[in-house]
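S.K.: what follows is a protein structure lacking sequence information:
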């Protein structure tokens, strides 16, 4: 049986598609879907960069720059966001699939399909955050959909705020989706699946907090 990857059908009829993925002996359209998601991510991050989201460190030195110099800095910032989008795409699609492949007997390609759906959800989260950033001035870790706001009230330690800011209702949605997907495709016990998924997301949240901290330092050093 051949399964043709279609990210939209995965959203609209997940149960039937998971069953088809389980029975599939051959996967088609995996890279086509992956490249479509990469293009979508790059476009979204270009848009975010052009709107100036996350460019507060670039803007701090604006008064001392000529219009040309400022535009050059802004262009480099947008280019950096494009590169970040590509790295984000590669990390979300392939690293969790490899890690989960070590503890399950699910073929790697099928886990990549699952992560493509996860990535689509994360892009939806980015799109929802854009108006919050533009009109309310909220950073991603201060989104009302995350625990970052609560963490900010409890501590002033930026790393902790960033860590909890990475935990959102979209992340919880992703976790349930991954558990459901893995349960259908392997014989691992439900507690084992949950433990694997939770460990994976703890790693991702720590990594997201680290990258956010480093990203701020890089931007600050590059544009200062």
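M.R.: Happy to help now that I have it. Bear in mind the structure is a predicted one, so any value in this text is a computation, not a measurement.
S.K.: from here on, just use CA atoms for contacts and neighbour counts.
M.R.: Fine.
S.K.: now the spatially most central residue of the chain: which helix or strand?
M.R.: Among the residues of the chain, residue 122 comes closest to the average C-alpha position under C-alpha atoms, centre = their mean, at 4.7 Å. Here residue 122 is covered by helix 108-136, with elements defined by DSSP states H and E.
S.K.: now do that helix: distance to the chain's middle.
M.R.: For helix 108-136, the distance from its own C-alpha centre to the chain's C-alpha centre is 6 Å (C-alpha atoms, centre = their mean, to the nearest Å).
S.K.: ok, structure two:
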């Protein structure tokens, strides 16, 4: 029996994933998923309550009635909470369904277990960003953990800024954990594992960037 231990797996992946390979039963999976989703929802709710990401709405605060402004903030907050609920689940299952046919000798439950760690790191990044956004008055595209800041110095293209802002320390960390995990648990060569992981992350980034850019273009009309 293997007990999912997020902290140990994040900082000692080699030992942790060898244990996962040798196990017959994974324990604590549902609880860890619930914890990650709960923390993600909490970060989104707190950020929305404190006004993180409402800059475009507040620009119109002097031009519209207070009731309309509060309604727009409520809709934004609901959207953030829904995003906080489904984002870690999307990360887990997107990568799992992509990796499963490519690493067929690894059970789906074990692949889900591996994807807990990218979801966990995503949630940690989200929790750390909330106070940073409040203190610095910046948006997600200007997170100090990603390449969005540098990209804004080169171009003002929204799509490119959103795309490169997703390349963060935590995403690279997640990709490294995935590579280590599949190197320990499969018989595929290292070069192929690296290519599969990088390609999957590129597909994920393109999907998220397209969605975020479309939402930004729609905006909240006051």
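M.R.: Cool, the structure landed. All values derive from a computational prediction rather than experimental measurement.
S.K.: from residue 3 of the first structure, how far out is the closest residue to the residue nearest to the centre of the first structure other than its chain neighbours?
M.R.: Distance criterion C-alpha to C-alpha, 6 or more residues apart in numbering; nearest residue to residue 122 of the first structure, sequence neighbours excluded, is residue 170 at 7.1 Å. Relative to residue 3 of the first structure, residue 170 of the first structure is positioned 27 Å away (criterion: C-alpha to C-alpha, to the nearest Å).
S.K.: next, the angle helix 108-136 makes with the helix or strand where residue 181 of the second structure lies.
M.R.: Secondary structure assignment for residue 181 of the second structure, by DSSP H and E: helix 169-185. Between the axes of helix 169-185 of the second structure and helix 108-136, defined by axes from the mean of the first three to the mean of the last three C-alpha atoms, to 10 degrees, the angle is 160 degrees.
S.K.: mind listing what's buried along helix 169-185 of the second structure?
M.R.: Neighbour-count burial for helix 169-185 of the second structure flags 170-171, 174-185 (criterion: 16 or more other C-alpha atoms under 10 Å).
S.K.: next one: stretch 52-63 of the first structure
M.R.: So, applying 16+ other C-alpha under 10 Å, buried residues of stretch 52-63 of the first structure: 52-55, 57-59, 62.
S.K.: before we move on, what about stretch 213-222 of the second structure?
M.R.: Of the residues in stretch 213-222 of the second structure, those scored as buried under the neighbour-count criterion (16+ other C-alpha under 10 Å) are residue 213.
S.K.: what's that stretch in contact with?
M.R.: Outside stretch 213-222 of the second structure, the residues within contact range by C-alpha atoms under 8 Å, 6 or more residues apart in numbering are 57, 60, 64, 68-69, 72, 158-159, 162.
S.K.: 7 Å - rerun?
M.R.: With C-alpha atoms under 7 Å, 6 or more residues apart in numbering as the test, stretch 213-222 of the second structure has contacts from 72, 159.
S.K.: stretch 19-34 of the second structure too?
M.R.: For stretch 19-34 of the second structure, with C-alpha under 7 Å, 6+ apart as the criterion, the contacting residues are 1-4, 113, 185.
S.K.: could you dump those residues to TSV with distance to residue 92 of the second structure?
M.R.: Below are those laid out as TSV (distance: C-alpha to C-alpha, whole Å):
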residue	distance to residue 92 of the second structure
1	21
2	19
3	18
4	15
113	9
185	18
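S.K.: all good on my end, thank you.
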